[in-house]
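Student: predicted structure and sequence below. I'll ask about it afterward.
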Amino acid sequence: MAGFEDYGTTASQIAAEIERKLIALGVDWRDEGKLRELAREAFAYDASKGFPGAGSLDPQRRAKVELYGLVVLMMMTMEESANHGLEVRGNDAWRAIGKALWTEKEGSARKGA
């Protein structure tokens, strides 16, 4: 039911969890190169093959899978809030990974043009 969601709180919680996953992966969100590497890996995902590591017991693989899921969840939260005329923001870690995703997406679009 629309109108009852607290998008700001939800976005803050997701952003904090993204920050935790980056820490678990040993990634400093100020390291643009490493974030872009993660972004490239996320864009390389092929749904028909499944996500490598999704069922893995390796904590690093699982953390990546969870990170990518959180990124999608954050994007959905931001989109839904915008559809309700609200603007939500994440923390520095979210902004950094969002920028890396955007940069990689633009770069791959230019290569394909």
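Tutor: Cool, the structure landed.
Student: all contacts plus neighbour counts: C-alpha atoms, from now on.
Tutor: Will do.
Student: ok, residue 38 - how many residues close by?
Tutor: Using other Cα atoms under 10 Å as the criterion, residue 38 is surrounded by 20 other residues.
Student: hold the first one in mind and look at this next one:
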Amino acid sequence: MTKHHPSPTHLPASRAGPLDQDARLMRDYAHHLSDMELTEDQQKELLSTLWRIMVAFVDLGFSVKAGDKLGDGSDIGFDDVLNYLCIDDTAPETLASSKTINKKEQP
């Protein structure tokens, strides 16, 4: 009876040894790119770029304080941008009335 030895990528981190970021990204996410016909270097670059974008959003989320302005001398703040992007109430004029959905326009 042969004993099964798990591959190093399936061992707990303490036993497998550290992997660099590119290796971890490739191991965990490269299979999602298989339909894109990219070289391994292109896959690494794409995954690394996406990772940096996600990290930037996390950093931004933890560093922005309520009332912070976009820059020196700006009167527009991050709150203004979020209020513009995250609409709580939809304006009534943007909704189609159930009475007019199937009606044709009159000339």
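Tutor: Right, received. Where do you want to start? Owing to the predicted nature of the structure, the values given are computational and were not obtained by experimental measurement.
Student: overlay the chains and give the TM-score.
Tutor: In this superposition the chains share a TM-score of 0.26, using TM-score structural alignment, normalised by the length of structure 2; 38 aligned residues with a Cα RMSD of 3.2 Å.
Student: excluding chain neighbours, give the residue nearest to residue 103 of structure 1 in space.
Tutor: Using Cα to Cα, 6 or more residues apart in numbering and skipping the chain neighbours, the partner closest in space to residue 103 of structure 1 is residue 36 (7.7 Å).
Student: same deal with residue 101 of structure 1?
Tutor: The shortest distance from residue 101 of structure 1 to any residue other than its chain neighbours is 5.1 Å, reached at residue 39 (Cα to Cα, 6+ apart).
Student: okay, buried residues for the helix or strand encompassing that neighbour please.
Tutor: Under the criterion of DSSP states H and E, residue 39 of structure 1 resides in helix 32-43. Within helix 32-43 of structure 1, the residues scored as buried using 16 or more other Cα atoms under 10 Å are 34-36, 38-40, 42.
Student: and the furthest pair within the residues you listed?
Tutor: Every pair in these was compared (Cα to Cα); the two farthest apart turn out to be 34 and 42, at 12.5 Å.
Student: can you name the element that comes right after the helix holding residue 39 of structure 1?
Tutor: Going down the chain from helix 32-43 of structure 1, the next helix or strand is helix 59-83, by DSSP H and E.
Student: return the list of helices and strands in contact with that next one.
Tutor: Counting contacts by 3 or more Cα pairs under 8 Å, 6 or more residues apart in numbering; DSSP states H and E, helix 59-83 of structure 1 packs against helix 7-24.
Student: the inter-axis angle of the helix it packs on versus helix 32-43?
Tutor: Relative orientation of helix 7-24 of structure 1 versus helix 32-43 (axes from the mean of the first three to the mean of the last three Cα atoms, to 10 degrees): 110 degrees.
Student: quick check: the closest residue to residue 68 of structure 1 other than its chain neighbours vs residue 24 of structure 1, distance?
Tutor: With Cα to Cα, 6+ apart as the measure, residue 42 is the residue that lies nearest to residue 68 of structure 1, at 6.8 Å, once sequence neighbours are left out. Distance, residue 42 of structure 1 to residue 24 of structure 1, using Cα to Cα, to the nearest Å: 17 Å.
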